[in-house]
Structures are given as C-alpha cells and as structure tokens.
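S.K.: I would like the atomic coordinates for the input below:
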Amino acid sequence: MSAVSTVTDTTPQLSHRLTAARLPRWAPAGIAIASIAVGCGIGAAAGLKSHLQWGLISALLFLLVSYTVSAAVEGRRQARDRFATSLIWVSFICAVVPLVALTFYTVQQGIGAISPEFLTHSMKGIAATLSPDGGIYHAIIGTIEQVLLATLIAAPIGLLTAVYLVEYGRGRLARAVTFFVDVMTGIPSVVAGLFVLSLWNIALGFQYSGFSGSLALAILMMPVVVRSTEEMLKLVPNELREASYALGVPRWKTILRIVLPTAVGGITTGVMLAVARITGETAPVMMLVFGADFINSDPFNGPQQSLPLYIWQQYSQINNDYGYQRAWGAALVLIAFVMGLNLIARGIARWRSPKGGH
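M.R.: Next comes the predicted model:
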C-alpha cells in the first residue's frame, strides 16, 4: 500500500511541475504592446525622426523581453522556442509593412487622378506640364497587348520545356537546358532589350513596335514559367502516371489527361507570377516600343505606349505637378492590374483543380 500511495502522491506533483510554469496566452501580445510603447518613447526621447527606427527599436525590445521573461518563468528551453517564434513574427511584419505602406501611399497619392476621363483619354495634344488633362487609355491598351503577346509566346514554350525536363529529359541535353534556364532567370531586363534591339530591329530591320517589346518581355518571362511549371509537375505523384501506364495509356496522353490537369493550379499561378514580373518592366519597352502619346491599337506597327514607360515619362519631367499626379494614378492602375491578374489566376486554379468539386 505504501508503494501505491507513493506513486499516487508523486504523479500529481510531476504533472503540476510540468504545466505550472507557463506564460499566459496574452503575454506575447502584452509584451508586444509594451515594447512598441517603450520603443516609441525611446525614439522620441532620442530625437529620432524616422518611424522606421522606432519600429526597429520596438522589435529588438520585443525579442529581448520575450526571451528574458520566458527564460525566467518557463526555462531556457522554452525561451529559445519562444524567441524563434517571435523572430519569425518580427520577420513577417518587416516583410509585410513595406508592402502595405507602399500600397497605401500609392492609393493616397494616385486616387485623386483616377476619373473616367483619365481612364478613357490619351495624351495626344496635351501639354503635360501645363494642363491637368490627359489620361492613360493609350498606355493601358499598349500594356495589355504587349503582355498578352509575351504570354502567348512564353507560356507555351515554357510549358513544353518544363514537360520535357520532367517527363522526358535525360542526359546532357536536359542538364544543358536546366543550366541555361537558370542563367536566363537572372538576366537583367535591359540585356534582354538590347538583344532584341540588336537582332530584331537592327539586324533584321523591323521597326519599333509593341511586338518588339513583347519579344523582350517573353525572354524575361520564359525561365520563370519553366521553373515554376517544372516544380509543379514534380509534385504530381508518380502513382498517377504508373496507374495510367498500367491501363495502356500512352505517355503523351497521360501527360495531357493526368499530369497537366493535376498540376494546372500551380502552373497557372506560376504563369501569373511571370506575367506580374514583366508587367512593370520599363527598360525593354523604352528601347523597343519607344512610347507614344496617342492611341495605337496595332502592336505590330509603329511606336506604342505602356504603363511603366508612361509613369517614368510623367514623373521624369521637372517641376511638373500635373505629371506627378498622373504618374501616381497610372501606378495605382498598374497595381490594380497586377492584383486583378492574380485574382483571375486563383479563380482559374480553383476551377480547374481536380479537388475543386469535392
């Protein structure tokens, strides 16, 4: 009986010892609020004018206080775990805050320029520095056509290249293709523009046009499509392929009917990321499209405008308050355009996903 009583007496004590030393759930939030208050106070007392410096001081205080309090109450092992968690949250906030601030500032500066006239008129016959009139309709048309042409060129080539690398590629050729795709991923946009300018415009004699810019944008887009599609195809379980082969289905039909529909969500997302990457490119458009202040709906004939080039042209003029406002308005439209593309991609991915109906 004494042994039994000893066990029964010791078990609650061990359980109490393991669970008692814990910070309350509100402790991280409370420490964060206190760190922000103290950090702002230190920044104000030190005369620091930048709120970014105040935020960095608050983040460092949060990490230090979180570890110290947790070590005193919960022990060093749990304190290290909380410190890692706090560091992840601080890193997340440091990544999100600039994006939110950029979006908020763009909306704040550009919302005043948005109007039906701004979206439906061009800059033809408008003195940019003397008149608040004019719009971005010609730039919107040019951007849509150039990005669409680049996507029609790069997406099929990138998709087929990724299918080759995953399903067929073996040996030196596959390694060479992978190497050059990785190299192309880091090519600056100005280099792609110079290549197309030298080959297409100078060597072959074609004129400045939206299509010339689309060729350079396609070069920048292609490696992104290849790498993202390749990773999505690798995630497709091999059991699906083997089951299809066991039923006597040819490889090409297995890829077309099984592999691609399974990975279509990730492929679509990768293509949209590539589109978002090229939508804001300015250097290739500046060299190849040349820009225009009038509406040109034919991307194969004559100079054409685009939103990134329009923003640069309007903002680069000295002492031009009207141009600054138009530039911020165009930047807001460009951000909305990219966000719309991402929403469309999510809709397509959810619609075409095999799990969408369950």
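
S.K.: hey, let's count contacts and neighbours off CA atoms from now on
M.R.: Will do.

S.K.: Can you point out the buried residues in stretch 163-182?
M.R.: 163, 165-167, 169, 177-178, 181 (16 or more other Cα atoms under 10 Å).

S.K.: What distance separates the opening and closing residues of it?
M.R.: One end of stretch 163-182 to the other measures 16 Å (Cα to Cα, to the nearest Å).

S.K.: Pull the residues that contact that stretch.
M.R.: Residues outside stretch 163-182 that contact it (Cα atoms under 8 Å, 6 or more residues apart in numbering): 223, 226-227, 230, 233-234.

S.K.: So which of those belong to helices?
M.R.: Using DSSP state H, 223, 226-227, 230, 233-234 are the members of the contacts of stretch 163-182 that sit in helices.

S.K.: I'd like the distance between Ile255 and Phe211.
M.R.: 32 Å.

S.K.: And these two? Which one has more around it.
M.R.: A direct count of neighbours by other Cα atoms under 10 Å for Ile255 and Phe211 places Phe211 higher, at 26 against 18.

S.K.: secondary structure class for Leu341?
M.R.: Of the three states, Leu341 takes helix under DSSP: H, G, I helix; E, B strand; the rest coil.

S.K.: What is the neighbour count of the closest residue to it other than its chain neighbours?
M.R.: Nearest residue to Leu341, sequence neighbours excluded (Cα to Cα, 6 or more residues apart in numbering): Met272, at 6.7 Å. Applying other Cα under 10 Å, we find 22 other residues in the vicinity of Met272.

S.K.: same question, Gly30
M.R.: Gly30: 13 surrounding residues under other Cα under 10 Å.

S.K.: In terms of helices and strands, where is the residue nearest to Leu341?
M.R.: Assigned by DSSP states H and E, Met272 falls within helix 260-279.

S.K.: Show me what that helix is packed against.
M.R.: Packing contacts for helix 260-279, counted by 3 or more Cα pairs under 8 Å, 6 or more residues apart in numbering; DSSP states H and E, involve helix 137-163, helix 210-234, helix 321-352.

S.K.: Closest to the centroid, which residue in the chain?
M.R.: Leu273 (6.1 Å; Cα atoms, centre = their mean).

S.K.: Distance check, that residue against Val181.
M.R.: Going from Leu273 to Val181 by Cα to Cα gives 17 Å.

S.K.: again, but for Lys49
M.R.: Lys49 sits 46 Å away from Val181, going by Cα to Cα.

S.K.: same thing with Leu332?
M.R.: From Leu332 over to Val181 (counting by Cα to Cα), the distance is 32 Å.

S.K.: what's the answer for Ala27, then?
M.R.: From Ala27 to Val181 the distance is 49 Å (Cα to Cα).

S.K.: For the comparison step, fold the sequence that follows:
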Amino acid sequence: MTTPSDITIVNPRIDADTAAVAEPPAEVLPAGPQPPAAGRARTVIPSAEGVEVGEKRQLHVSTAEDRFNLWGALAASAALALLLFGWFAPLTGGVGWAVVAYLGFVGLYALLVSLRSSRQDVADRVMTVLLVSAGVLLFAALVFVVLFALVRGWSALAHANFFTQTMQFAGPLDPLSVGGILHAIVGTLIQISIALAITIPLGVATAVFLNEIGGRFARFVRTVADAMTALPSIVAGLFVYSAIITLVTHQRSGFAASLAITVMMLPIVIRASDVVLRLVAGNLREASYALGSSRWRTVWHIVLPTARSGLVTAVILGTARGIGETSPVLLTSGVTAVLNLNPLSGPMISLPLQVFDFVKSPEPTMIARGFGTAAALILVVLALFFTARLIGGRGPGQLSDRQRRRAAEASARDARRMTETAEQRSNPTLQEPPA
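M.R.: Here you go, the predicted structure:
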C-alpha cells in the first residue's frame, strides 16, 4: 500500500541558461520502506508476486484454426440442412432451409470454438459472427434491390430517349424507343432543391438552438421534432393540400409538393443534426470563450466546422427520406406528361410519382418504364450522395494530401524564419542598422 511518506514531490529543476524545464524521471522502487532521496520523485508500486497473468486474447487476428472452424461450420450446417429438408422430413426449401442452415452454422461454430477456447472467446467469436452476418444481410438486400431494378428496367434504360424525352407524345402501346422521363427527373430536382433550401438552414438553426440555448422551450421543440419523425407522409400531404392548395394557390404545383417534402425532411435533419452537435467537445467552446469570442462566433467558426461531416450526413438522411416520398407528392403536385419548369404554376411530376403512374398500367412496356424510372431514381440519389460527400469533405482534423503539403511547407518557412531570427540576435553584425 502506498503511503504519503513513500512519495516525495519536489519542484522540477530549471536550467537558468536555456530556461528549459527538465523533469527528473520517476524512479520505481519495490514495496517496502525506502529512504527518500533529495530531488527525486519516488513511486512505490505494490508487489505483484503470486498474481497470475493470463495470455492476452487476440480479438482481431485470424488463425488457421479460426478459418477451419468457420468453413467447417458452414459446410456442416449446409449438409445438415440438406439432410433435414431432403431426406429426413418432407420439407420444402427456400427461406426455411436458409434459416435452419444459419442456426445450425451458429451452433456448430460455437461448438467448434469451445473445444479449444475459453467461454469468453466463444462469446466473442459468436457475437462477431452475428454482427458480420447482419452486415452481410443488409448489404445483400441493398444489392438485390438495385440489381432487381436495373435488370427489370434495362430494356428502357438502354434507350437514350428514356432520359431526353417526355411522355407528352407517347402512349401505353408505344415502344420503348418513344418517350422518356425527362420531365420527372427535372421535377424531382426542382422539388428537392426547394425543399433543401428550406430544410437545411431551418433544421441546422433549430439544432443549434437546442444545443446552445436550451431551456424549457428547447425541450418542447425537441419533443415535437421527435414526434414529427413518426408523422405519416399522407398526413403531411393532406396538411399542405388543405393549408396551401385549398386556401392560397388553388392549384397543385411543384412548390406545394416541395413544402410537403420539407415537412417530412425537417424532423430528420433536426434530430440528426442535434445528435451531431452534441458530439462536439465542450473544451473547444470553452477555449473559444476564453479567447474572448462571442457565442455566435464560436458556433459559426468552431462548432459548425467541427461537425460539418456529421451535418452533411444529417442532410443526406433527410434527402433520402424526402426524395422517395410518393403520397404527399400525389396530393400536392399532380400528374403530368409534359415538362414544367415553373414550380409555382401547374402540375409537376416527380420520379416516385412517375414510377407509381407507370407500374399501375398492365402493359409490359409501361412496367419496364416503371422499373427503369426506379433505377434512375436510385442513380439520382447516389449522385446527390456523392455530391454531398464532396461538399462535406473530411472530418475535423483530417487533411488531404494537398493540405498536408501546404502545412509542411508553412512549417518549413516558419522554421527558416525562426532560425534566421535567432542567428541575427546571436550575431550583432548581421542585424540591420536602425532607420
């Protein structure tokens, strides 16, 4: 047990010539009374004799035994599922076979790992398998959706007119070489641009208010934002239809659809931005206040740049929610087959609504156009995602290669300048005569 008499704290030695602080290294002594020496910091560590230290567990290293257990469990589970569904019981394959095979794989893998590992290792390996399986399942579902839309709509996507023409002069019985979705692509871009122009400043400002101001009203706003995240999209469409179209514009338009999309996007952006701004370290704000900066300059120059990548992610989540909405757009924008560039007048169709309009037709060509439109919607979302990532850039503290080179060059210039200044001060003959 370390007592106050075992530790001697002294002031560090200061060299008067260089004004450099030189701290003496701490000397570690075994347990027991030790005579304190002047000018030395002594720390007594209790003896660890008789304490067994186990072998360090390797959590991220894959050995030959681990690979054998993994592939052996996979092969054994597949064989077990085949025996159950093809020999012992008259069961059909499909989802049931996959579920039985997966459960058998997890059980057999845990059994194989437990033969030569501890209980903690078995738990680690099994949880790793479950988490990796969840990631693989999610990625496989995403790839399946994208490939299914591309394959079913490839007959329409293969024609260039599908992206350069509208459906103004094309009917359900016309071939795929006639007509396209240019009006739906333009309508989607106009509607989502208006919605983002309203949502981004309002959502980020609300998140800043929740984090920087706080109070009872902030708790009320956070509760309302949480409740709005579960708001059905049809309710948002009915609200905009009753409040805007019926009372103000008296016609469906792209602007009304943008307002409905904004209602759906705003709570997502507020909550995601709120979580991101909470992650900004408080000592950054305190350092800014200590330097005499005001609250709003701290928010503008410290908090928002630090959380920039997270705020971009919040905007992406809101955009993904709003760009795929169909029911509020159906009530507020209307259906049209012509290109409309004026969001304030006349119907303006979007890609999700165009998919709905195509696939409800029994004609094969219209169904192919519907799947092609769905694939185009996926491509538009991916394009917006990569654009937002380019705008958002890297996280705080992460520099690009060009920024690192510039920082290194600036450091080299500062080092040369400091060296020249030191030489001038040490050699009076090099100093410039006073003016």
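
S.K.: For PyMOL, write the select line for the buried members of the contacts of stretch 163-182 of the first structure.
M.R.: Selection of the buried residues among those in PyMOL, burial being defined by 16+ other Cα under 10 Å:
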select buried, resi 223+226+227+230+233+234
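
S.K.: if I look at the aligned partner of Tyr241 of the second structure in the first structure, how far off is Val224 of the first structure?
M.R.: In the first structure, the residue paired with Tyr241 of the second structure is Leu197, using TM-score structural alignment. The gap separating Leu197 of the first structure from Val224 of the first structure is 22 Å, by Cα to Cα.

S.K.: Check Ser66 of the first structure too.
M.R.: Taking Cα to Cα as the measure, Ser66 of the first structure falls 40 Å from Val224 of the first structure.

S.K.: neighbours around the aligned residue in the second structure for Ile144 of the first structure, how many?
M.R.: Using TM-score structural alignment, the equivalent of Ile144 of the first structure in the second structure is Leu189. By other Cα under 10 Å, 16 other residues sit near Leu189 of the second structure.

S.K.: Longest helix in the first structure, please.
M.R.: Secondary structure of the first structure per DSSP H: the longest helix is helix 76-110.

S.K.: Report all helices and strands that that one contacts.
M.R.: helix 51-73, helix 321-352.

S.K.: next helix or strand past it?
M.R.: helix 116-120.

S.K.: so that following helix matches what in the second structure?
M.R.: Mapped onto the second structure using TM-score structural alignment, helix 116-120 of the first structure spans residues 160-164.

S.K.: buried sites along the matching stretch?
M.R.: For stretch 160-164 of the second structure, the neighbour count (16+ other Cα under 10 Å) marks 161-163 as buried.

S.K.: Please pull up the equivalent of Thr185 of the first structure in the second structure.
M.R.: Using TM-score structural alignment, Thr185 of the first structure pairs with Thr229 in the second structure.

S.K.: thought that match was touching Pro267?
M.R.: Yes - Thr229 of the second structure lies in contact with Pro267 (Cα atoms under 8 Å); the separation is 5.5 Å.

S.K.: Assess the claim that Ala162 of the first structure and Thr229 are in contact.
M.R.: Yes - counting by Cα under 8 Å, Ala162 of the first structure touches Thr229, with 6.0 Å between them.

S.K.: So for Met123 of the first structure, which of the helices and strands packed on helix 76-110 of the first structure sits nearest?
M.R.: The closest of those to Met123 of the first structure is helix 321-352. By Cα to Cα, the value is 10.6 Å.

S.K.: What separation do you get for Gly340 of the first structure and Ile157 of the first structure?
M.R.: Distance of Gly340 of the first structure to Ile157 of the first structure, given as Cα to Cα: 24 Å.

S.K.: Between those two, point out the one with more neighbours.
M.R.: Taking other Cα under 10 Å, Gly340 of the first structure and Ile157 do not tie; Ile157 has more neighbours (17 against 12).

S.K.: Need the nearest residue in space to that one, chain neighbours excluded.
M.R.: Nearest non-adjacent residue to Ile157 of the first structure, counting by Cα to Cα, 6+ apart: Met222, 7.3 Å away.

S.K.: burial of that neighbour, as a residue count?
M.R.: Neighbourhood size, Met222 of the first structure [other Cα under 10 Å]: 26.

S.K.: now Ala236 of the second structure
M.R.: When counting by other Cα under 10 Å, one arrives at 23 neighbours for Ala236 of the second structure.

S.K.: Likewise for Leu102 of the first structure?
M.R.: When neighbours are counted by other Cα under 10 Å, Leu102 of the first structure registers 12.

S.K.: Just give me the match in the second structure for it.
M.R.: Residue correspondence to the second structure (TM-score structural alignment): Leu102 of the first structure is matched to Val145.

S.K.: Could I get the contacting residues of its match?
M.R.: Per Cα under 8 Å, 6+ apart, neighbours of Val145 of the second structure: none.

S.K.: and the gap between it and Ala375 of the second structure?
M.R.: 10 Å.

S.K.: quick one on the thing from earlier: of all the helices and strands packed on helix 76-110 of the first structure, which lies closest to Arg82 of the first structure?
M.R.: Across those, Arg82 of the first structure has its closest neighbour in helix 51-73 (6.8 Å, Cα to Cα).

S.K.: Go through the closest one and flag the buried ones.
M.R.: By 16+ other Cα under 10 Å, the buried positions in helix 51-73 of the first structure come out as 54-63, 65-71.

S.K.: What range does stretch 296-306 of the first structure cover in the second structure?
M.R.: The aligned range for stretch 296-306 of the first structure is 340-350, by TM-score structural alignment.

S.K.: and the matching stretch, how far apart are its ends?
M.R.: By Cα to Cα, the extent of stretch 340-350 of the second structure from end to end equals 11 Å.

S.K.: Quick one: distance of it to the chain centre.
M.R.: 33 Å (Cα atoms, centre = their mean, to the nearest Å).

S.K.: What of stretch 246-261 of the second structure?
M.R.: 32 Å.

S.K.: Would you mark the buried spots in that stretch?
M.R.: 251-261.

S.K.: quick one on the thing from earlier: select, out of the helices and strands packed on helix 76-110 of the first structure, the one closest to Asn201 of the first structure.
M.R.: The closest of these to Asn201 of the first structure is helix 321-352. By Cα to Cα, the value is 27.8 Å.
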